[in-house]
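Q: Everything below, folded, please.
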Amino acid sequence: MRTLIPPVVYRLNRCASQDIDVLTHFFAYLNKFQDFAAEDNAFESTLLYYLIVFSEMWERPEPPISEMLARFTGTRVSNGGTYADIPRYCAFSKESSTVCDQLKVGNYEANGIIYKRDEYWNKSATIPTQASVLLLSSKQDPQTPHKYAEYLLDALDGDKKELITFEFATHGTLWTTPLDESDENSETCGMKLLVSYVSSGGDLDGLDKTCVDNMPVFSLTPSITYQYYFLSTNNAYDGVYNASLAALVTSSSSGSGTNTLTTTAKENETYKTVFIVFLVLFVVSSTIAVFFTYRWYQLKHHKAANRDTDDLPDNISISTPAEVASSSPELASPFSTHRVS
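A: Next up is the predicted model:
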């Protein structure tokens, strides 16, 4: 979806009359897309997520809200305003701190939804002799910056470790590394690496990394599916709004994942291509047919003319009116033909 960033920013900056409908559609369908319910959602637990984040990763005691907000606004790229989770943290942890005491959201009798940090918290791990570690990361991951993958690689105590870095993937390299970006069901390089790692029993020397070199060239051109669904225009930057284009692309109703869009746009493009091919063939065939018909007419006309003259005798002469009048005054016709004996 990052391919939509340039045209959306471009239209927001230009803010012309032709952009209003396109941008209105974009934000409406973006919310619709994010709220899409899929079967995969059953495997996600928001409660478990916050339990781990607040227990393992949250800064204690809770920093002032103003400081958290300043961190957010001072960051160029972020996956969201973490400062908005402060009340939730205080409710989960029941922390006794200046910030949490002011919010008064942990004043309930039950235990907090949090666990204590043990002796292994924030300690570098030692890789067991019979094990190895494979790390996957991307330089364009805005949620878990690549530098932390490098820090972790250095912190791991052991030699059997390897970090594979993608240049242009986003967050979650297992599924954001498609080998064919035009195919929503394309294999991902991240998953191929994981399969190879497991198949080789964790032997890093036997890891098949060929797909890393075969990653497609980075492109910010939106796919026709995303362009039609989110922008509903035939040109991402300068096209006008056309509501019928979004109708060509519909979110999956059966629930195959929030990032899956089933589209008739691709089929429409196929039909359009087939139509153009047949149209070209028809025009070419018609042109050839007209040409041969014209040539046939010329030959027929030429043969007819030859046939008319072929019926006449070879020894024929044509007399002028004066010659006819002098030889045969009784003939009124200005021209005549006669045989030469």
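Q: rest of the way, CA atoms for contacts and neighbours
A: Fine.
Q: Now stretch 87-104: buried residues?
A: 87, 89-95, 99-100 (16 or more other Cα atoms under 10 Å).
Q: What of stretch 37-53?
A: 37-38, 50-51.
Q: And the strands in the stretch 151-300 of the chain?
A: 161-166, 249-251, 261-263 (DSSP state E, counting those that start in this stretch).
Q: Mind putting those strands into CSV with mean neighbour count and distance to W175?
A: Shown next, in CSV, are these (neighbours: other Cα atoms under 10 Å; distance: least, Cα to Cα, whole Å):
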stretch, mean neighbour count, distance to W175
strand 161-166, 16, 12
strand 249-251, 19, 19
strand 261-263, 18, 15
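Q: So which of the buried residues of stretch 37-53 belong to helices?
A: 50-51 (DSSP state H).
Q: Need the max-distance pair from the buried residues of stretch 87-104.
A: Of all pairs drawn from these, the greatest distance, 13.9 Å, lies between F92 and V99 (Cα to Cα).
Q: Now show me the structure for the sequence below, then we'll compare the two:
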Amino acid sequence: MKWMLVAAALACLHDTISARKINGWYPCNLRTFATPAPATTTSSTGQAMDDESPTIRGWRLNDQDPANAIFRSLIVNPATDMSITLGAAAAAPTVECAEITMPLCHEGICESNATITVFVKRMRAAPGRNTAAAKSLWVLQGGPGASSVNMEGIMAALYDAPGSYLGGSVDVYTMDHRGTGRSSRLSCVASQVETSGSPTKGHFTSQSFPDCIQDVNMQLGDDADVNLLKAYSTTSAATDLSKIISLLNTTPNAHTTVYGVSYGTYLVQRLMQLANPSVKGYVLDGVVSQSGSKSGEKLSFADWAVNMDEIGTAFMALCAKDATCGPKFATSSLQETLKALYTSMDSKGPKGTTCSSFLTSVGGSSLTPPSYTLRQLLGHLLQVQSIRNFIPVLVYRLSRCNPNDATAVANFVTAYLNIIGAPDESDAYDSSMLYNLVALSELFTYPAPSRPSLRASFAGSLIASDTSSLVTMYCLASNGKDAACASEKPSTKPGFQFIYPTDKYFDVAIAIPNGTSVLLLSGLLDPQTPPKFARYQLASFVGTAKRLIEFPTSAHGTILNTPVTVQNKVPCGASIVSSFVMAGGLDKLDTTCLEYLTPNSFAITTALGQRLMATDDVYEGTPRKAIVPRTPSDSAASDVPASTKPPSESQVNSSWRSLAIAAVVVAAVIFLVMVVVVMRLRRQVREAKDLSAEYIVDPVEP
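A: Next up, the predicted model:
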């Protein structure tokens, strides 16, 4: 017995030592990849462009992937004024990377002697600028399932950009959530389901997803009791973060602030529940509410269509008072026009008009109503602040649908698919399986709703994304225990599940730790984490050291989507976050930038109009060119001589690949152009469309 006690003590000692092993710190680049990821949210001063943090990367018009529809990872646009911050910061700070060994199972979560590594990147404060009470800021990605790559631009912007209060005096950190990127990424290695060479071309189907479930369980050595699946829970990731903060905070009076966006806010709230005394401030941007499932106040992916439609309706209501948009819908509002358009398109059938026929072809199936394809497209555009203004343009053009309108719509869809289909190295760092595990275990509705009910919610909306296939995924992961799974008839591997039991922190109100404060940021036009969930979370926090700031026209990720009228300044959200860090709390928070927020406008620059529709006037103009779909073999999306390609436009996201230009479109060849576009897009879509009605989910981008 004594020998066993000694062995147990030695095992615990080994676990403690291994949890503190640091492989680093090594000099590294701020940007992981030399080629920037495609960008899709706004910068501080430009209308043009830019996911982890909501990205549209990888989406197709027939995409039923909820991982591509939900919680897109925040993406920084390296082409706008953010590139100034990258250039300025990159020359000054020391950037370091390390792997830190952690137990696979933290104490009280699961049992295993195995370890994993967690990847951390940091920008060190400039010599002499950090104070005696050393400050550090952590920025955490959303997802779930997204790596930290797309936090790198945010790190630079906060570090010392004009308008940021940090001034290079704060260590700025990020990390890959366990199970993603360089932190022991969770993937289906043996089954090879996620590879492009697999029979399903990397997609999950109802046949392949169970294989992946078994694969991951076998990798973990789980004996089908779901014990080790808890090793990749939100609580496990929050414990990683808490231990690493304690490990690195060696200076007396150290002051750490932790910022999270989207699912990152859910992770930060779990960190709050751990109450690490080294953490003094918490920032939640795009809030995923932690509690209140019984009252409908906890965000659930099952409610995605309903929540998005609320924001879509609010966005369209702004059109009536806008000088650009309002006159185009003088006799019938944008909302009513869209309703009538859906009815008209579907009643006339897939071949009713040139425009509806085009949408049907792009949607990938004649069985898919044109309205479903358009509703999905508008749902994705609503999430991208810099191009959501094309929503009324498309509704206007599609309602009229003359030959010029048909070409303009075809140009937009083609350009859009070219952009989001561009290769991105960071995709390989995301983890679909971690997304599935966390989303189905903690971010769904229990018991599960039926798939038809979610499909009906989508069909009854004006702007939304269809996430009904999450029900099938949930039934596969849970072995079909809920009543809603009876009609799904899931084909599962006996004994293997992919949902972990929730713990004591799940769905309970959070007490704000003593001596800390929490700042919540929310965009009133955020379709991914609508503002009502930030308000719910604010009310549920136990304590008074809390504040919610709402931005009237901002989409998801206010740290980027809050442009100001002052040139060469970081977005207002970034400025407020930096002020919170330096002030050490809410009392001296500087919110002056709220007075300089760029007002909402539906105007679209000529540069963006040319890039996406090949016309200066997106409502009335005649497209001067046909934009050609990119094929997989295209390096620059063109099959015309290089001399005919348009030059890069600095006003538009430079990470968007150059669009191929065909001959000038004239009335005599419009029909031919439409046929060519439809045939090539149909071929592209066929490559990725569901192999059957069994299609479940693609790898998360995010």
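Q: Test my guess that Q376 of structure 2 contacts T467.
A: No: here Q376 of structure 2 does not reach T467: they are 10.5 Å apart, not a contact under Cα atoms under 8 Å.
Q: what's the distance between T293 of structure 1 and S286 of structure 1?
A: Applying Cα to Cα, to the nearest Å, the value for T293 of structure 1 to S286 of structure 1 is 10 Å.
Q: can you check H25 of structure 1 too?
A: 44 Å.
Q: Those two: which has the busier surroundings?
A: More crowded of H25 of structure 1 and S286, by other Cα atoms under 10 Å: H25, with 18 against 12.
Q: For burial, what's the neighbour tally of N23 of structure 2?
A: Neighbours of N23 of structure 2 (other Cα under 10 Å): 13.
Q: Looks to me like it is in a strand.
A: Yes: assessed by DSSP: H, G, I helix; E, B strand; the rest coil, N23 of structure 2 belongs to a strand.
Q: That one: what's it in contact with?
A: 98-101 (Cα atoms under 8 Å, 6 or more residues apart in numbering).
Q: Closest to R122 of structure 2 out of the residues you listed?
A: Closest to R122 of structure 2, out of all of the contacts of N23 of structure 2 and judged by Cα to Cα, is A98, at 8.9 Å.
Q: ok, that closest one touching T174?
A: No: with contact defined as Cα under 8 Å, A98 of structure 2 and T174 do not form a contacting pair (11.0 Å).
Q: list residues touching both of these two?
A: Joint contacts of A98 of structure 2 and T174 (Cα under 8 Å, 6+ apart) are 120-121.
Q: neighbour count winner among those two?
A: More crowded of A98 of structure 2 and T174, by other Cα under 10 Å: T174, with 25 against 19.
Q: what's the helix or strand for the more buried one?
A: Per DSSP states H and E: T174 of structure 2 is located in strand 171-175.
Q: ok so, going back, figure out which of the strands of the stretch 151-300 of structure 1 is closest to T73 of structure 1.
A: Smallest distance to T73 of structure 1 across those (Cα to Cα): 27.6 Å, for strand 161-166.
Q: got the contact list for the closest one?
A: Counting by Cα under 8 Å, 6+ apart, 132-139, 149-150, 153, 173, 204, 212 sit against strand 161-166 of structure 1.
Q: Of all pairs in these, which one is the farthest apart?
A: S132 and K139 (22.9 Å).
Q: Mind checking which of the contacts of N23 of structure 2 are in strands?
A: Of the contacts of N23 of structure 2, the ones assigned to strands by DSSP state E are 98-101.
Q: residue in structure 1 matching N479 of structure 2?
A: If you follow N479 of structure 2 across to structure 1 using TM-score structural alignment, you land on K94.
Q: what does I420 of structure 2 give?
A: Using TM-score structural alignment, I420 of structure 2 lines up with Q34 in structure 1.
Q: what's its match in contact with, if anything?
A: Contacts of Q34 of structure 1 by Cα under 8 Å, 6+ apart are T258.
Q: Distance of it relative to E67 of structure 1?
A: In terms of Cα to Cα, Q34 of structure 1 sits 29 Å off from E67 of structure 1.
Q: Also N41 of structure 1?
A: For N41 of structure 1, the distance to E67 of structure 1 - Cα to Cα - is 33 Å.
Q: Kindly check the end-to-end length of stretch 43-54 of structure 1 for me.
A: One end of stretch 43-54 of structure 1 to the other measures 20 Å (Cα to Cα).
Q: Oh, that last question was meant for stretch 238-247 of structure 1, not what I typed.
A: So stretch 238-247 of structure 1: terminal residues 20 Å apart, Cα to Cα.
Q: How far off centre is it?
A: Put simply, stretch 238-247 of structure 1 sits 17 Å off its chain's centre (Cα atoms, centre = their mean, to the nearest Å).
Q: Between the contacts of strand 161-166 of structure 1, which sits nearest P61 of structure 1?
A: Distance to P61 of structure 1, by Cα to Cα, is smallest for A149 among the contacts of strand 161-166 of structure 1, at 26.0 Å.
Q: What residue in structure 2 is paired with the closest one?
A: Residue pairing (TM-score structural alignment): A149 of structure 1 is matched to A534 of structure 2.
Q: in what helix or strand does that match lie?
A: helix 531-540.
Q: E95 of structure 1 now?
A: Using DSSP H and E, E95 of structure 1 sits in no helix or strand.
Q: Please apply the same query to K123 of structure 1.
A: Applying DSSP H and E, one finds K123 of structure 1 in no helix or strand.
Q: Give me the aligned partner of it over in structure 2.
A: In structure 2, K123 of structure 1 lands on V508 (TM-score structural alignment).
Q: Let me see the ranges of the helices in the stretch 1-150 of structure 1.
A: 5-14, 17-34, 46-52, 65-73, 86-93, 98-103, 146-155 (DSSP state H, counting those that start in this stretch).
Q: how about TSV for the ones you listed, with distance to P128 of structure 1 added?
A: Shown next, in TSV, are the helices of the stretch 1-150 of structure 1 (distance: least, Cα to Cα, whole Å):
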stretch	distance to P128 of structure 1
helix 5-14	44
helix 17-34	41
helix 46-52	25
helix 65-73	38
helix 86-93	34
helix 98-103	41
helix 146-155	14
